[in-house]
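1. Make a model of this:
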Amino acid sequence: MSIRHRRPGFTLIELLVVIAIIGVLVGLLLPAVNAAREAGRRTQCMNNQKNIGLGLIGYFNAKNTFPNSVVWGEPDVTAAAPLAAAYEAGDMSFQLAGATPANPEHDLGPLHSWVVEILPYIDNQALYNDFNRNQVYFSIAGTTTNNLTVSATDIGILTCPNDDTIIQDQGNLSYVVNSGFNRWWWSGSGWNGQNTPPTTGHSVLFGADPQTARNNAKRTGVFWPGSIQGNKPWDHKTTVAAITDGSSTTVMLTENTLAGASTTSPYAQASGSPVVTNWASAHPNFVAFMASDDVCTGGTGSSNCTDGQLAPRAGGAGKFVDGPGWALANNKNTRENLNGGRVVGIEGGYPFPNSLHPGVIIAVMCDGSTKIISDTIDGTVWAKVMTPAGEYMDTPFKQLPVNQSDIAQ
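-> A predicted model of the protein is given here:
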């Protein structure tokens, strides 16, 4: 009688069991692999921001001030109003009505951003030497190089590895500086993230009269626009003495994946031609960030901050609490919140912190330390870390001290 030998191999059922086991193992491993990759990208992003922060502090130590967020050329204008009209309309050329400068590339327009100023402090002295700071950043004037060529150069530490808006060889930027609650302290301009595309919002006036409002506005941020001359009435640079709330509790730099490079910016020159943007762009939407102007929504309309919504009030047990308006600095029911820009998708159309790190943003404080901040951070806490001197603002807007344990994730 012959004996049958079983043919070696798997039965169909055994094969299906093995495949199922492999599928389960892969399903278990993939989240861990993705988490490890994100941890690596987050670490790289933190290192990038740390190095940029050191560059800003290096500039600060050399000049005794932080740089302007952006620098403009503005001939024959002594007040802010003429330029404000163009700036508030989103005009990237900043061309003044009726103005005909002798040399537009020298005399008028958006010259450069804070990035240009710190190039020597982030190991890019050669780019700084080649950049003509008396010409607009997109200038094509030059014999061997020009500003457009320099500002289209990609610098590794200026981009987050999670930034999915990168355009090759266009001078990308993922990091932006703190511009308080006003993109321009002199005019008190807000930003309406609810519109499509987003537009200038209501006024953010920290005072009943213009001078009081401006003095308080300067205390809400660290980086403000300035002129190449440095002698205009609206010029302002932040000194160490202005950071009275503490450098370790004041945000200097954070992320915005909707900043930086664009070849088809929705903000056009007066002629209608598109404006290239990059790390040298002198429009604050592309290089700076702000907190929501919703904090100034009041009973008489959202036109100012003077309805008492920001004033400290009794909170029980003999303690005071911050005014309720500050909580709207980070409100998930609006687009004017941390990481709300993920649904905007317009480069330059979202001047608020925005990252692709799940649930967080990374920030550098004015002392150079880095912090991972939850995008659900309490709005009042976020308002306090935005302002370098919120505790010194006039009584209707005064902030109470911040608990450091409430800042980081």
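2. Could you use CA atoms for every contact and neighbour count after this?
-> Fine.
3. Report the secondary structure element holding the residue lying closest to residue 408 once chain neighbours are set aside.
-> Once flanking residues are discounted, residue 408 sits nearest to residue 373: 4.8 Å by CA to CA, 6 or more residues apart in numbering. Taking DSSP states H and E as the criterion, residue 373 maps to strand 370-374.
4. so after that strand, what's the next helix or strand?
-> Sequence-wise, the next helix or strand downstream of strand 370-374 (DSSP H and E) is helix 379-386.
5. counting contacts, what elements does that next one pack onto?
-> Packing contacts for helix 379-386, counted by 3 or more CA pairs under 8 Å, 6 or more residues apart in numbering; DSSP states H and E, involve no helix or strand.
6. how about the strands in the stretch 1-150 of the chain?
-> Taking DSSP state E, counting those that start in this stretch as the test, the strands found in the stretch 1-150 of the chain are 70-73, 109-113.
7. will you turn these into TSV that also has distance to residue 30 and mean neighbour count?
-> Compiled in TSV, the strands of the stretch 1-150 of the chain are given as follows (distance: least, CA to CA, whole Å; neighbours: other CA atoms under 10 Å):
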stretch	distance to residue 30	mean neighbour count
strand 70-73	43	27
strand 109-113	41	28
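8. picking that back up, the residue nearest to residue 408: neighbour count?
-> Counted with other CA atoms under 10 Å, the neighbours of residue 373 add up to 18.
9. That one reaches residue 385, doesn't it?
-> No - Residue 373 lies out of contact with residue 385 (CA atoms under 8 Å); the separation is 11.0 Å.
10. neighbours around the residue nearest to residue 172 when sequence neighbours are not counted, how many?
-> Closest residue to residue 172 apart from its sequence neighbours, by CA to CA, 6+ apart: residue 261 at 4.8 Å. For residue 261, the neighbour count with other CA under 10 Å is 30.
11. Let's compare: structure for the following, please.
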Amino acid sequence: MIAIIAILIGLLLPAVQKVREAGARAKCANNLKQIGLAIHGYHDANNKLPASQYGDYSDPTAFGGPHFNSQSWSFLAFILPYLEQQNVYTTGNIPTATIATSSATGQAIPTYLCPSDQMSQLRTFSELSRYSQVTTLVGLTNYKGVLGSNFNYGDYANANPAFLYNGDGFWGANGLFSLDVWKAPITIVAITDGTSNTFMVGEDIWTPNYANGQQPGNGFAWAHAVEATLTCAMPPNNLTHPNGTPIDTTSTNASEWGSYHGFKSKHIGGVQFVYADGSVHFVSNAVPLSTYRALASYKGGEVLVDAP
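-> Next comes the predicted model:
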């Protein structure tokens, strides 16, 4: 009898896990849907998409520079009032307070956490990253804005000299959440590739060595401009170099970081994105890289082949 029960449990467990993950994926999709609606709500109120405030090393006067002792708030901070988080926004003095001193920074925002990933249990983290300089308690995010597809780092570098800084990928990027887009905010009508063909926000997963990393953009703080973005230069859920060797996710050196700085999820087979029209889609790991990159730009004029 005990053996039969053990066999039944063994048969049922995978089914239970599959049902549980299906529910978590649906909740994740709903989170992305709410983020998309909040972005559109912000646009309706301000006639522009939310743009992260960011001051680079080359322009430390802009918002006080890049670090947590500045006002380099992310676009996720600006949509809080449209996610029923007006109190966090107001009491945290966003966007005039510095990130390090704001009471908002350490708040966990449920809509920013995917139930399939470890971040949904951690919720907050005492972070010492390139952009915090000092240890700061931060609320975490699984959801990050799309910088675009141009990128100057790692195996999947996709530089474009037509863009600012030779298409750096952070500044002068071709997606909706480039870090310098505050200089020329984007409106919905400027998305000439079509809102149904343009990524807005996708997923990321907890990677411990990147939580305190020293490469640009490492970290998971929803409050900080750089940490709330990723690139589509490399394939979704990319875990290998082009030659097939695995990426060392325990390393934060530039060559590993550059190939791993893309969108990732715990959902089997792909990553979920909210598009500029507010719809949410599951994008397969097998999507052609050219199509994936095309979906990341908003006015590239690319022809989509085998779009998801």
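12. May I have the TM-score of the superposed chains?
-> Overlay of the two chains. TM-score (TM-score structural alignment, normalised by the length of the second structure): 0.76; 279 aligned residues with a CA RMSD of 3.8 Å.
13. just checking, residue 35 of the second structure touches residue 84?
-> No - under the criterion of CA under 8 Å, residue 35 of the second structure makes no contact with residue 84, lying 11.2 Å away.
14. Map residue 195 of the second structure across to the first structure for me.
-> Aligned by TM-score structural alignment, residue 195 of the second structure pairs with residue 247 of the first structure.
15. Check residue 230 of the second structure too.
-> Using TM-score structural alignment, residue 230 of the second structure lines up with residue 289 in the first structure.
16. now its match: how far from residue 277 of the first structure?
-> Distance, residue 289 of the first structure to residue 277 of the first structure, using CA to CA, to the nearest Å: 16 Å.
17. picking that back up, so for residue 35 and residue 84 of the second structure, which sits in the more crowded spot?
-> residue 35 (24 against 11).
18. Run through the residues that contact the more buried one.
-> 79, 83, 111 (CA atoms under 8 Å, 6 or more residues apart in numbering).
19. Just put the strands of the stretch 1-150 of the first structure in CSV and tack on distance to residue 377 of the first structure.
-> Shown next, in CSV, are these (distance: least, CA to CA, whole Å):
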stretch, distance to residue 377 of the first structure
strand 70-73, 28
strand 109-113, 29
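20. what about stretch 267-276 of the first structure, how long is it end to end?
-> 10 Å.
21. Which of the contacts of residue 35 of the second structure are retained in the first structure?
-> Cross-checking those against the first structure gives 83, 111 as conserved contacts, using both residues aligned by TM-score structural alignment, their matches' CA atoms under 8 Å.
22. Let's see if you can find the most crowded of the contacts of residue 35 of the second structure.
-> Going by other CA under 10 Å, residue 79 tops the contacts of residue 35 of the second structure with 24 neighbours.
23. Just give me the match in the first structure for that one.
-> By TM-score structural alignment, residue 79 of the second structure lines up with residue 118.
24. Then residue 34 of the second structure?
-> By TM-score structural alignment, residue 34 of the second structure lines up with residue 51.
25. Surely that match and residue 122 touch.
-> Yes - in this structure residue 51 of the first structure lies within contact range of residue 122 using CA under 8 Å: 7.1 Å.
26. Return every residue with contacts to both of the two.
-> Between them, residue 51 of the first structure and residue 122 share no contacting residue, judged by CA under 8 Å, 6+ apart.
27. Show me what residue 146 of the second structure lines up with in the first structure.
-> Under the alignment (TM-score structural alignment), residue 146 of the second structure pairs with residue 178 in the first structure.
28. Identify the residues contacting that match.
-> Residue 178 of the first structure neighbours (CA under 8 Å, 6+ apart): 221-223, 251-254, 288-290, 386.
29. Please list all residues in contact with residue 46 of the second structure.
-> Taking CA under 8 Å, 6+ apart, we find residue 46 of the second structure in contact with no residue.
30. Would you quantify the distance from the aligned partner of it in the first structure to residue 263 of the first structure?
-> Aligning on TM-score structural alignment places residue 46 of the second structure opposite residue 63 in the first structure. In this structure, residue 63 of the first structure and residue 263 of the first structure are 33 Å apart, going by CA to CA.
31. Same question for residue 105 of the first structure.
-> Taking CA to CA, one finds residue 105 of the first structure at 19 Å from residue 263 of the first structure.
32. neighbour-wise, which of these two wins?
-> Set side by side, residue 105 of the first structure and residue 263 show more neighbours around residue 105, with 19 against 13, by other CA under 10 Å.
33. quick one, what contacts the nearest residue to the more buried one once chain neighbours are set aside?
-> Leaving out its chain neighbours, the residue that sits closest to residue 105 of the first structure by CA to CA, 6+ apart is residue 135, at 5.0 Å. Applying CA under 8 Å, 6+ apart to residue 135 of the first structure gives the contacts 105-107, 111, 147.
34. Filter those down to the ones also in contact in the second structure.
-> The contacts of residue 135 of the first structure retained in the second structure, by both residues aligned by TM-score structural alignment, their matches' CA under 8 Å: residue 147.
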